[in-house]
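K.L.:
okay, sequence plus prediction incoming.
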Amino acid sequence: MAEILSADMALERAAALLAAGETVAIPTETVYGLAADATNGEAVARIFETKGRPRFNPLIAHVSDMAMAERIAVLDPLSRKLADAFWPGPLTLVLPLREESGIHPLVTAGLDTVALRMPKGFGAEVVRRLGRPLAAPSANSSGRISSTTAEAVATDLGSRIALIVDGGPTPVGLESTIVKVEDGAVRLLRPGGLSAEEVEKVIGNPMLRGSAGAVVAPGMLASHYAPAARMRLDAAEVWPGEALLAFGPKRVRAAENAVAVANLSEAGDLREAAANLFSHMLRLDRSGATTIAVEPVPKHGLGEAINDRLARAAAPRDKPLAEE
């Protein structure tokens, strides 16, 4: 079983394991990540093996500063403007990969682009101590609910990794927002913990949505973030035997019949709902219900990312790619 150390005691141990090519679960401001040296192919392969992750799905490379980012990728002026505004933080930029980047092709899924993010807190500290970028997808079995606590990581992956760094519950609770600059326009590839409105305020224009169909960034599979139970979205009532993922102060019909209830935010606060999403989904999944009914969540602000995760959690499990 994995060793669990608090973040204020784990830096040296985590850096040593990562330098040796091992995987380590680390806290970030978004969700917990399953980290490995992004320049070491065997280490990156351990991420895929541990998660059971499809190898055509690229990973995010995490950096500690702009100098490291510029050694790996080419930042156009608009991407640099976004980095200046939101790094460190929950924004990932898909950028052209430099020839001498050192990033292993498994990280990029063989693409000529790389997804880069600069995290806050322990994530940045361990990258800085290692001196190399870290590939760090969410610390959970592939396609399943992302982990926002060390306990959730231990339950899912604890028998497969050496160390879990406990930084407490993650404050954002959703994966990063992923964007790509194309011909002077910004395309939103995955909504996340930074709202589209915040990005659009900086760039001064609406973002394009979706992609041309290819998986060019993490989190673009149609079925993702899924519990074992089925998800029924925008429910107007609770059916017999269902659990209820609620939102706001008012309940749908027959809510009293739910086998279990978890409210994303009693006050209807989308930031609170985002932080609670994965932990509440996990709690309801453990209730024994075969279906989780989900009350409607507004689609503005962080609601866009919340609804994206809910839609992917509810998608047919045999559907290979997002149709965007």
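P.N.:
Happy to help now that I have it.
K.L.:
from here on, contacts and neighbour counts on C-alpha atoms
P.N.:
OK.
K.L.:
where do the strands sit along the stretch 51-200 of the chain?
P.N.:
60-62, 91-96, 113-117, 134-135, 163-166, 177-182, 185-190 (DSSP state E, counting those that start in this stretch).
K.L.:
for those, which one ends up most surrounded?
P.N.:
Most buried of the strands of the stretch 51-200 of the chain, by mean neighbour count (mean count of other C-alpha atoms under 10 Å): strand 134-135, with a mean of 32.
K.L.:
can you name every helix or strand that that one contacts?
P.N.:
For strand 134-135, the packing partners by 3 or more C-alpha pairs under 8 Å, 6 or more residues apart in numbering; DSSP states H and E come out as strand 33-37, strand 60-62.
K.L.:
wait, Ala135 touches Arg46, no?
P.N.:
No - counting by C-alpha atoms under 8 Å, Ala135 does not reach Arg46; the two are 11.0 Å apart.
K.L.:
okay if I get the helices and strands packed on strand 134-135 as CSV plus distance to Arg190?
P.N.:
Shown next, in CSV, are these (distance: least, C-alpha to C-alpha, whole Å):
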stretch, distance to Arg190
strand 33-37, 17
strand 60-62, 13
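K.L.:
Gly131: which of those is closest?
P.N.:
Evaluated with C-alpha to C-alpha, those place strand 33-37 nearest to Gly131, the distance being 9.7 Å.
K.L.:
and the contacts of that closest one?
P.N.:
18-19, 21-27, 43-44, 47, 132-140 (C-alpha atoms under 8 Å, 6 or more residues apart in numbering).
K.L.:
got another, please set it beside the one above:
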Amino acid sequence: MRNIKKALRILQYGGVIAHATETCYGLACDMTNPTAVAKLFGIKHRPNDMPVSALFTSIEEAKKYVEWNALAEDLATTYLPGPLTLILPLKKNTIIFSCLKSNASSLGIRISSHPIARRLAKEFGKPLSTTSANLHGQPNPYCVDDIVPCDLILDSGNLPEVPPSKVVDCTGQEPKMLRL
């Protein structure tokens, strides 16, 4: 698909793209590029102290960056890929993503079940941001007309209106549901 190749070039050069996920349209940028992340936060009008999650291709890829535990394994085995974000401790001496606060000790990880999100994550080869393609605090976008302006929109038509991903904090002994 020609548009995927164009999207990958835009991501490589610090751009922000919109793409479909299994929950709604999302924004992606290179999480290792501070300029791209700043652009993403500006587009969304998102406060800088609210980190975004990382989109990975697989559990194995995510394990390179976070401390995997039994709780995460149980949830991932049952629900991933799919609409679930797991918050896990960052590995020591790992790249601290520019989308995180300097004192961040954890990272939200997503492994999408949507074929476009999966392909972008796989072909880009580095962690991508994953956040809804709306202004901060506004309703999730399910059609391209509701997406905030960005460098490229991969139009997948109208998406079903489903809830956002569940967010589970797996940094402690017990899971904490942060978003149902």
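P.N.:
Alright, I've got the coordinates. These numbers come from a predicted model, not from an experiment.
K.L.:
TM-score of the superposition?
P.N.:
Remark: TM-score between the superposed chains equals 0.92 [TM-score structural alignment, normalised by the length of structure 2]; 179 aligned residues with a C-alpha RMSD of 1.7 Å.
K.L.:
can you lay out the strands of the stretch 51-200 of structure 1 as TSV showing distance to Leu82 of structure 1?
P.N.:
As requested, these are arranged in TSV below (distance: least, C-alpha to C-alpha, whole Å):
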stretch	distance to Leu82 of structure 1
strand 60-62	16
strand 91-96	8
strand 113-117	11
strand 134-135	21
strand 163-166	29
strand 177-182	10
strand 185-190	10
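K.L.:
among the ones you listed, which comes closest to His280 of structure 1?
P.N.:
strand 163-166 (19.1 Å).
K.L.:
now that closest one: how far from the chain's centre is it?
P.N.:
17 Å (C-alpha atoms, centre = their mean, to the nearest Å).
K.L.:
can you check stretch 161-179 of structure 1 too?
P.N.:
8 Å.
K.L.:
can you give me the end-to-end span of it?
P.N.:
This stretch, stretch 161-179 of structure 1, spans 31 Å end to end (C-alpha to C-alpha, to the nearest Å).
K.L.:
now swap in stretch 279-292 of structure 1 and tell me
P.N.:
14 Å.
K.L.:
whichever of the contacts of strand 33-37 of structure 1 end up buried, select them in PyMOL.
P.N.:
Burial among these is assessed by 16 or more other C-alpha atoms under 10 Å; the matching PyMOL selection reads:
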select buried, resi 18+19+21+22+23+24+25+26+27+43+44+47+132+133+134+135+136+137+138+139+140
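K.L.:
helices or strands next to the longest helix anywhere in structure 1 in the packing?
P.N.:
For structure 1, the helix that runs over the most residues, judged by DSSP state H, is helix 270-285. Packing partners of helix 270-285 of structure 1 (3+ C-alpha pairs under 8 Å, 6+ apart): strand 243-246, strand 261-263, helix 303-314.
K.L.:
who's in contact with the residue most central in space within structure 2?
P.N.:
For structure 2, Thr130 is the residue whose C-alpha lies nearest the centre (C-alpha atoms, centre = their mean; 1.8 Å). Residues counted as contacts of Thr130 of structure 2 (C-alpha under 8 Å, 6+ apart) are Gly26, Leu27, Ala28, Cys29, Val52, Ser53, Ala54, Leu55, Arg110.
K.L.:
tell me how far the second one lies from Thr94 of structure 2.
P.N.:
It stands for Leu27 of structure 2. From Leu27 of structure 2 to Thr94 of structure 2 the distance is 24 Å (C-alpha to C-alpha).
K.L.:
higher neighbour count, the two?
P.N.:
Using other C-alpha atoms under 10 Å as the criterion, Leu27 of structure 2 and Thr94 rank with Leu27 on top: 25 against 10.
K.L.:
trace that one over to structure 1, please.
P.N.:
Under the alignment (TM-score structural alignment), Leu27 of structure 2 maps onto Leu34 of structure 1.
K.L.:
shouldn't Thr170 of structure 1 be in contact with Tyr32?
P.N.:
Yes - shown here, Thr170 of structure 1 and Tyr32 form a contact pair, counting by C-alpha under 8 Å, at 7.3 Å.
K.L.:
any shared contact partners between these two?
P.N.:
Thr148, Thr149.
K.L.:
more neighbours: the two, which one.
P.N.:
Each of Thr170 of structure 1 and Tyr32 has its neighbours counted (other C-alpha under 10 Å); Tyr32 has more, 33 against 20.
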